[in-house]
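*Asks:* Next input, structure requested:
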Amino acid sequence: MKLLRVGPAGNERPVVLDASGDLRDIGEPDIDGAFLASGGLARVRAALEAGRLPVVDGEGLRIGAPVARPGKIVCIGLNFSDHAAESGAAVPEEPVVFMKAANTVVGPYDEVLVPRRSEKTDWEVELAVVIGGTARYLDSREAALEVIAGYAISNDVSEREFQLERGGQWDKGKSCETFNPLGPWLVTADEVGDPQDLAMRLWVNGELRQDGNSKNMIFDVAEIVRYLSWFMVLEPGDVINTGTPAGVALGLPGQPYLRPGDVMELEIDGLGRQRQTVGRG
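*Replies:* Here you go, the predicted model:
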């Protein structure tokens, strides 16, 4: 299934995209941790298959992030060897973990704001994992896959000076306002299939900048979830950004960082497409 939230920011309506392309009201308060923890995906699937969900007119409606109010956003850095190389970093022996403020999440077509005093705002197309069950001390890859509700596209926008030159504390360069466009859909794990064979692309002003595949992750999705569960409790509604392939501004000749007026477009196989215009914070 493909679930999404439509409407004005802060007042989105949860819907599901059916096989014919219609939006249908899922009959739930929202798509959030409580929904996922209480078996919401199974309820929606049963109602959709039974034809009980009314059609919603989505014409002209804004698309919000598909997950409301994630409890936390956990990120994995340097998870593609080509990105590590372009960043001048060694390939990590264990996942590089950092956190991103949950309120960075915006819709997939919302404006991304260059922070004040920023000169090095950068892009990163990433596969986002949405957690659907509580995970602590998982002992196998199979157990890790069982707690995944689904996947989405994430743009892990980053300010490289704040991240790398202001004390080396990555969270400062990752948690600025609007720095995590998410969506358009939460695609359930069964529909995605193998998360390790998804093409990932990002364009800036129509120029292809990133062209990778999730098969090239150093640590794959199952290992990331299993590993993280030994350091923190993962809860329904949490989001994990799993890393980006090469092609970010930091590693390109001339380092063409984002400026107001630039347009980013992102896509991952089966997960839809994003588009953001860059503005000023």
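*Asks:* When you work out contacts or count neighbours from here on, use the C-alpha atoms and nothing else.
*Replies:* Will do.
*Asks:* Doesn't Ala42 belong to a helix?
*Replies:* Yes. Ala42 forms part of a helix when assessed by DSSP: H, G, I helix; E, B strand; the rest coil.
*Asks:* So what's the residue count around it?
*Replies:* Residues lying near Ala42 (other Cα atoms under 10 Å) number 11.
*Asks:* Kindly report the same for Gly261.
*Replies:* Neighbourhood size, Gly261 [other Cα under 10 Å]: 12.
*Asks:* Please, which helix or strand holds it?
*Replies:* Using DSSP states H and E, Gly261 is not contained in any helix or strand.
*Asks:* Tell me the secondary structure at the residue lying closest to it once chain neighbours are set aside.
*Replies:* Nearest non-adjacent residue to Gly261, counting by Cα to Cα, 6 or more residues apart in numbering: Val278, 5.3 Å away. For Val278, the assignment made with three-state DSSP gives strand.
*Asks:* Quick one: residues contacting Val278.
*Replies:* Contact analysis of Val278 by Cα atoms under 8 Å, 6 or more residues apart in numbering lists Glu111, Val112, Leu113, Val114, Leu258, Arg259, Pro260, Gly261, Asp262, Val263, Met264.
*Asks:* starting at the chain centroid, how far to the helix or strand harbouring the last one?
*Replies:* Meaning Met264. Per DSSP H and E, Met264 falls inside strand 263-268. Chain-centre distance of strand 263-268: 12 Å, with Cα atoms, centre = their mean, to the nearest Å.
*Asks:* And stretch 231-250, by the same measure?
*Replies:* Distance of stretch 231-250 from its chain centroid, counting by Cα atoms, centre = their mean, is 7 Å.
*Asks:* for the strand holding Met264, packing partners?
*Replies:* Secondary-structure packing of strand 263-268 (3 or more Cα pairs under 8 Å, 6 or more residues apart in numbering; DSSP states H and E): strand 125-131, strand 148-155, strand 199-204, strand 272-280.
*Asks:* Those strands: which one's closest to Asp220?
*Replies:* Of all the helices and strands packed on strand 263-268, it is strand 125-131 that lies closest to Asp220, at 10.8 Å by Cα to Cα.
*Asks:* Sequence B follows; please return its structure for comparison with A:
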Amino acid sequence: MKLVRYGQPGAERPGVLDAQGVLRDLSMLLPELGPAQLGPRTLSALAALDTSRLPAVPGAPRLACPVAGVGKIVCVGLNYADHALEAGMQAPAEPVLFMKAITALSGPNDAVRIPPGARKTDWEVELGIVIGTRASHVSEGVALQHVAGYVLANDVSERAWQTERGGQWDKGKSYDTFAPIGPWLVTADEVPDPHAIDLWLEVNGQRVQNGNTRNFIFGVPTVVSYISQFMTLEPGDIVLTGTPAGVGLGQKPAPWFLKPGDVMRLGATGLGEQTQTCVGG
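*Replies:* Down below sits the predicted model:
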């Protein structure tokens, strides 16, 4: 299934795409699409629905982050060897973890705000994992059982804040609008292999990132299991799995970064596309 949330901020409703790609309203069946609705029982019941009988949503409404009530966003840094190389860093021996504030969450096509005084705002197309059931000290062998599905994400980053303001990556990752998620939550049954997904990103029509999750240093089971040793992953938590090469910081012959008016367009196999226009402040 492809599950969505649509509507203006603060008034979003749950929905689902039918087999023809028509957006259907789920609000008469679900109060929201949040942690309580991400378990296998609810997802199985939704999968059994005849979605063609649900009301079609007219027009082209705004799409929100497809998961409500996200508790935390855990990110894996330097999870592609080519990105570590362009960043001038060695491939890590263990997953590098950092957090993004949930206030950074935004819809897949909402504007991205460049912070006042920012000098190095950057892009990162990523595969996101949505947790469906509680995971604490889980093994790699059962880690995928805790995954509700996958999302497309843009881990927008202000590099000067990330690396030049005291060494805390979270500072450069957590500004409002720095976590566009969606357009859909694609349930795990529709993603037979999360390690065979093409990822790409364009800035102003120029393709700058082309990658595939088969080039992960640490795959999805490893990442979920590893994080669960240090913190409990709850339903609705989102894990961002890292970005391939091609970020602004790694551009040759010199880095270049986002400015107001720039347009990012990104996508991933089976996970849809996003488009964001950068604005000031």
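*Asks:* State the distance from the residue nearest to Gly261 of structure 1 to Asp110 of structure 1.
*Replies:* 9 Å (Cα to Cα, to the nearest Å).
*Asks:* ok, now Trp185 of structure 1?
*Replies:* Going from Trp185 of structure 1 to Asp110 of structure 1 by Cα to Cα gives 14 Å.
*Asks:* Quick check: closest non-adjacent residue to Ala87 of structure 2.
*Replies:* Once flanking residues are discounted, Ala87 of structure 2 sits nearest to Gly250: 6.3 Å by Cα to Cα, 6+ apart.
*Asks:* What's the match for that neighbour in structure 1?
*Replies:* Aligning on TM-score structural alignment places Gly250 of structure 2 opposite Gly251 in structure 1.
*Asks:* Share the number of residues neighbouring that match, please.
*Replies:* For Gly251 of structure 1, the count of nearby residues is 17 (other Cα under 10 Å).
*Asks:* is it true that it touches Asp82?
*Replies:* No. Contact criterion Cα atoms under 8 Å: Gly251 of structure 1 and Asp82 do not qualify, at 9.9 Å.
*Asks:* which residues of the stretch 1-150 of structure 1 fall in helices?
*Replies:* For the stretch 1-150 of structure 1, applying DSSP state H, counting those that start in this stretch gives helices covering 33-37, 40-49, 81-86, 141-146.
*Asks:* so which of those helices gets nearest Asp197 of structure 1?
*Replies:* Among the helices of the stretch 1-150 of structure 1, helix 141-146 comes nearest to Asp197 of structure 1, with 15.4 Å by Cα to Cα.
*Asks:* just checking, Ala135 of structure 1 touches Glu146?
*Replies:* No. Using Cα under 8 Å, Ala135 of structure 1 is not in contact with Glu146; the gap is 9.5 Å.
*Asks:* need the strands for the stretch 151-281 of structure 1, in chain order.
*Replies:* Secondary structure of the stretch 151-281 of structure 1, counting by DSSP state E, counting those that start in this stretch: strands at 158-159, 180-181, 186-188, 199-204, 207-213, 239-241, 263-268, 272-280.
*Asks:* Now distance to Glu165 of structure 1 too, for those strands, in CSV please.
*Replies:* Putting these into CSV (distance: least, Cα to Cα, whole Å) gives the following:
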stretch, distance to Glu165 of structure 1
strand 158-159, 10
strand 180-181, 21
strand 186-188, 35
strand 199-204, 24
strand 207-213, 24
strand 239-241, 22
strand 263-268, 25
strand 272-280, 21
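*Asks:* To Ile224 of structure 1, which of those lies closest?
*Replies:* Taking Cα to Cα, strand 239-241 is the member of the strands of the stretch 151-281 of structure 1 nearest to Ile224 of structure 1, at 8.8 Å.
*Asks:* with structure 2 superposed, average distance for that closest one?
*Replies:* Its aligned residues in structure 2 lie a mean 0.2 Å from strand 239-241 of structure 1 after superposition (mean Cα distance after the TM-score superposition for structure 1).
*Asks:* so what's Ile63 of structure 1 up against?
*Replies:* Leu4, Arg5, Val6, Gly7, Gly107, Pro108, Tyr109, Pro184.
*Asks:* distance of it from Val225 of structure 1?
*Replies:* Ile63 of structure 1 sits 28 Å away from Val225 of structure 1, going by Cα to Cα.
*Asks:* What of Asp262 of structure 1?
*Replies:* 34 Å.
*Asks:* And for Arg117 of structure 1?
*Replies:* Distance of Arg117 of structure 1 to Val225 of structure 1, given as Cα to Cα: 35 Å.
*Asks:* Same question for Val55 of structure 1.
*Replies:* 35 Å.
*Asks:* More neighbours: these two, which one.
*Replies:* Val225 (26 against 15).
*Asks:* Just want to know which of Trp185 and Asp110 of structure 1 has more residues nearby.
*Replies:* In this view Trp185 of structure 1 and Asp110 are compared by other Cα under 10 Å, and Trp185 has more residues nearby, 27 against 21.
*Asks:* Grab the most central residue of structure 1 for me.
*Replies:* Nearest residue to the geometric centre of structure 1 (Cα atoms, centre = their mean): Ser154, 2.6 Å.
*Asks:* which residues sit in contact with that residue?
*Replies:* Contacts of Ser154 of structure 1 by Cα under 8 Å, 6+ apart are Val125, Glu126, Leu127, Ala128, Asn180, Pro181, Leu182, Gly183, Asn241.
*Asks:* Which of the residues in stretch 96-104 of structure 1 are classified as buried?
*Replies:* For stretch 96-104 of structure 1, a neighbour-count test (16 or more other Cα atoms under 10 Å) marks Met99, Lys100, Ala101, Ala102, Asn103, Thr104 as buried.
*Asks:* so, if you compare those residues, which one comes nearest to Phe162 of structure 1?
*Replies:* Lowest distance from Phe162 of structure 1 to these (Cα to Cα) belongs to Lys100, with 13.4 Å.
*Asks:* my guess is that closest one meets Gly71, correct?
*Replies:* No. Lys100 of structure 1 lies out of contact with Gly71 (Cα under 8 Å); the separation is 10.8 Å.
*Asks:* Next one: the residue of structure 2 positioned farthest from its centre from Thr243 of structure 2, what distance?
*Replies:* Residue farthest from the centre of structure 2, counting by Cα atoms, centre = their mean, is Arg53 at 30.0 Å. Distance, Arg53 of structure 2 to Thr243 of structure 2, by Cα to Cα: 39 Å.
*Asks:* Asp22 of structure 1: which of the contacts of Ser154 of structure 1 is nearest?
*Replies:* Of all those, the one with the least separation from Asp22 of structure 1 (Cα to Cα) is Gly183, at 17.4 Å.
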